[in-house]
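> Quick check, what structure comes out for this input:
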Amino acid sequence: MAEAANVRQNLQNVPSIFEISAAETLDNLIYPALSKVFDYFGLRLDFKLWGNIRVREELSPLITWILQYLYLRKRASSFGESFYGLQRTASSTGELLTRRQQFSSATLLTLLPYVERKLRARSAQHEDTYAWESQLINLFHVYNASKAVHTFLYLIKYASSHSPLFRALRLTLRYPSEPPQEDKWTYLFLKLLEVLAFFLQFIQWWYSNDQRRKLGGTLQNPEPLPERELPQELRETLPKSGECPVCLLPLQTPTACAVSGYVYCWKCIVMHLKEKGTCPVTSYPITIEDLVRIYEA
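All right, here's what the predicted structure looks like:
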């Protein structure tokens, strides 16, 4: 009877899907925000593994996992869930997370978004992908579709969890019946991390606006020199209309540089970007995100 009463009381403390979505959004901000900070300071794991194999990886996933595990251990919730006052409990009993559930929750919170982000980045950059990578991307599509179905069932009060991962771990999100018991230093430390949530959101906003400024063309495009002012030998090497400025051949897979506006072959601009990191014509610094594929109508 006591257990049944506890379950009924627990089911009444159900958060709305909007609060759950806001918590997930905040969790998803941690990795990209930390990546921008670490990239700015040049902080990366860089060491030789064996032979000619070298590991060059960022610290963001590791720090993200440590942060999430700390919150799951102390408050039985992720960083974003704790910020919105939510708590992970067992679906059947309402008990808090076990040590195994804390570890698996932190790993899934960090690993799945990281792998999906890496796979989509490789696919967007047209790098040579393996068959298993394409299959993994398809699995992520299936997972996202399954999550949408779970969200709908949770919205109409038909399911106790909003995500297939929560269902697999036999967990659900609830409002805690009483505040977590923490010592003074743990409380201050976690409160400081929650204040940093606004800092994470600011970094993400700044980065998105910086990308928007790049695409908007805040840099002034250079004025081309009149051909009559150029030497004869240089005039003969100028690309004609429809030719790539790098290979001087007809454009293949035309790709525009959003920073300068010049159009190149995809392979030419990517090879030059990997070697120089600049626009071949203007020498402006560019990245792979500054390249825009052009499709003919």
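> From here on, just use CA atoms for contacts and neighbour counts.
Fine.
> give me the number of residues near the residue nearest to I17 when sequence neighbours are not counted?
Using CA to CA, 6 or more residues apart in numbering and skipping residues adjacent in sequence, the residue nearest I17 is L155, 6.6 Å away. Residues near L155, counting by other CA atoms under 10 Å, number 16.
> Same question for N13.
Neighbour count of N13, defined by other CA under 10 Å: 14.
> Ok, E133 next?
There are 15 residues near E133, going by other CA under 10 Å.
> got the contact list for it?
L119 (CA atoms under 8 Å, 6 or more residues apart in numbering).
> for the stretch 51-200 of the chain, what spans make up the helices?
Along the stretch 51-200 of the chain, counting by DSSP state H, counting those that start in this stretch, helices occupy 60-75, 79-83, 99-124, 131-155, 164-168, 184-216.
> okay if I get the ones you listed as TSV plus distance to L29?
Listed next are the helices of the stretch 51-200 of the chain as TSV, based on distance: least, CA to CA, whole Å:
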stretch	distance to L29
helix 60-75	10
helix 79-83	9
helix 99-124	11
helix 131-155	18
helix 164-168	19
helix 184-216	7
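> Most tightly packed of the ones you listed?
helix 79-83 (a mean of 23; mean count of other CA atoms under 10 Å).
> about what we covered before: what's the separation between the residue nearest to I17 and M271?
L155 sits 49 Å away from M271, going by CA to CA, to the nearest Å.
> this one as well, want them side by side:
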Amino acid sequence: MAELGAHLTAASAGDDRPSIFEAVAQDSLMAAVKPALQHLVKVLAESNPGRYGFLWHWFDEIHVLLDLLLQQHYLARCSASFSENFYGLKRISVGGCRQQSLATAGLPKRQHWKSLLLLVLVPYLKGKLEKLVSSLREEDEYSIHPPSSSWKRFYRAFLAAYPFVNMTWEGWFLIQQLCYILGKAQHHSPMLRLAGVRLVRLTAEDLQALETKLPGATSGRTHSIKAQVQSAVRKALAGVAFSLSTGLSVSVFFLQFLDWWYSSENQETIKSLTSLPTPPPPVHLEQGAGSALLPRLKTVCPLCRKIRVNATALATSGFVFCYRCIYTYVKAQQRCPITGYATELQHLVRLYSPES
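As a prediction, this is how the structure comes out:
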């Protein structure tokens, strides 16, 4: 059974079709980038609301514009989205000729714009719909609208129907992935089917063409002012998109590290390391010269041999002295009088009894 599952999920060496693991991984990549950027913007907005508050208020719109610029750059340059190119994949037209073109040639115009809209617009609308449902549920929970209003009946019906609509949407994706695993479909996602494209792996010719192609290369020399302005705008947008994509490529590994660091398994490991037992006091004091400084009564200061006044502990060793005695000693000797550990005045900790 395990061998059968391995053959179903892993593509053969001669097949250009990516495995289901590669396809799902590239789908989840961009889904992980947005929450990370959202958390960063939230921290900036909370630290300085006057300067960065608008970023948090218009985060969805700013993100969709940056995403549009990024995906447009990669679709035009690599025939793939950012995440697909990151995993070494490209898009080809389903109804096109059998001969595959290079990734640098780009998609047909119709498939290009359909892919761009489905990559950027659908996640944006889905996120807005989820926020709307969340706000409506809060209003319904706290009864903000009058019970007899027609609006309340409408959004209650909407809230009742939304789970079934969302289940249908997610089930559509699940069935498409199962058909892809079983070899009954060319697409692992309905969005690819709607765009009229499918995913294949990059070939050696594609990689060579991508390496030799310059981001801002032009095919001819333009002389008109309008053409020069358009070329400058394209170069500026391509530069911004290239910088954004490079930063995202580096950030992907950082996000994966944070995901591992804050995982439940890793937190259990950190907790077990930080909950080690407290080490015992220095054993060399039992027979060393420093043991002669320790009085028999625990309320006596080891320095002045009198009842402690303003008890003060050393954070480096844990022994307790009079404040005046230990302050004068540490200031002059820079060490603990019992253990000899290096000590500074900042390591003095005043102890307050319930009577004080």
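> so what corresponds to the residue nearest to I17 of the first structure in the second structure?
Using TM-score structural alignment, the partner of L155 of the first structure in the second structure is I181.
> Am I right that its match is in contact with G5?
No. With contacts counted by CA atoms under 8 Å, I181 of the second structure stays clear of G5, the gap being 9.4 Å.
> Tell me if I'm right that V292 of the first structure and Y264 touch.
No. Between V292 of the first structure and Y264 there is no contact under CA under 8 Å: 10.3 Å.
> Give me the more crowded residue out of those two.
Using other CA under 10 Å, the more surrounded residue of V292 of the first structure and Y264 is Y264, with 29 against 16.
> quick one: that one is in a strand?
Yes. Assessed by DSSP: H, G, I helix; E, B strand; the rest coil, Y264 of the first structure belongs to a strand.
> and it, what pairs with it in the second structure?
Using TM-score structural alignment, Y264 of the first structure has no partner in the second structure.
> wait, Y264 of the first structure sits on P254?
Yes. Under the criterion of CA under 8 Å, Y264 of the first structure makes contact with P254 at 5.6 Å.
> Quick check: neighbours shared by V292 and Y264 of the first structure?
255-257.
> need the residues you listed in JSON lines with distance to L45 of the first structure and secondary structure, can you?
Formatted as JSON lines, the shared contacts of V292 and Y264 of the first structure follow (distance: CA to CA, whole Å; DSSP: H, G, I helix; E, B strand; the rest coil):
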{"residue": "T255", "distance to L45 of the first structure": "32", "secondary structure": "strand"}
{"residue": "A256", "distance to L45 of the first structure": "33", "secondary structure": "strand"}
{"residue": "C257", "distance to L45 of the first structure": "30", "secondary structure": "strand"}
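> If we only consider those, which is nearest to Y84 of the first structure?
Nearest to Y84 of the first structure among the shared contacts of V292 and Y264 of the first structure is C257, at 41.3 Å by CA to CA.
> which non-adjacent residue is nearest T107 of the first structure?
Counting by CA to CA, 6+ apart, T107 of the first structure lies nearest to W65, which is 6.5 Å off, once chain neighbours are set aside.
> Kindly state which residue of the second structure is aligned to the one you found.
By TM-score structural alignment, W65 of the first structure lines up with L68 in the second structure.
> any idea how far that match is from Y329 of the second structure?
Counting by CA to CA - L68 of the second structure and Y329 of the second structure are separated by 68 Å.
> Also H187 of the second structure?
77 Å.
> Tell me how many other residues surround the residue mapped onto P108 of the second structure from the first structure.
Aligning on TM-score structural alignment places P108 of the second structure opposite T98 in the first structure. Other residues near T98 of the first structure come to 14 when the count uses other CA under 10 Å.
> which residues does T98 of the first structure contact?
Applying CA under 8 Å, 6+ apart, no residues qualify as near T98 of the first structure.
> For A90 of the first structure, see how far away it is.
T98 of the first structure is 9 Å from A90 of the first structure, by CA to CA.
> so what's Q100 of the second structure closest to, chain neighbours aside?
I92 (7.3 Å).
> what sits against that neighbour?
Here I92 of the second structure is in contact with 79, 100, 107, 197-200 (CA under 8 Å, 6+ apart).
> Would you mind listing the two of those residues that lie farthest apart?
Greatest spacing in the contacts of I92 of the second structure, by CA to CA: L107 and V200 (13.2 Å).
> So which residue of the first structure lies furthest out from the middle?
Most distant from the centre of the first structure: Q232, at 50.3 Å, with distances by CA atoms, centre = their mean.
> Quick check: that residue vs Y143 of the first structure, distance?
61 Å.
> Ok, I53 of the first structure next?
33 Å.
> T255 of the first structure too?
From T255 of the first structure to Y143 of the first structure the distance is 33 Å (CA to CA).
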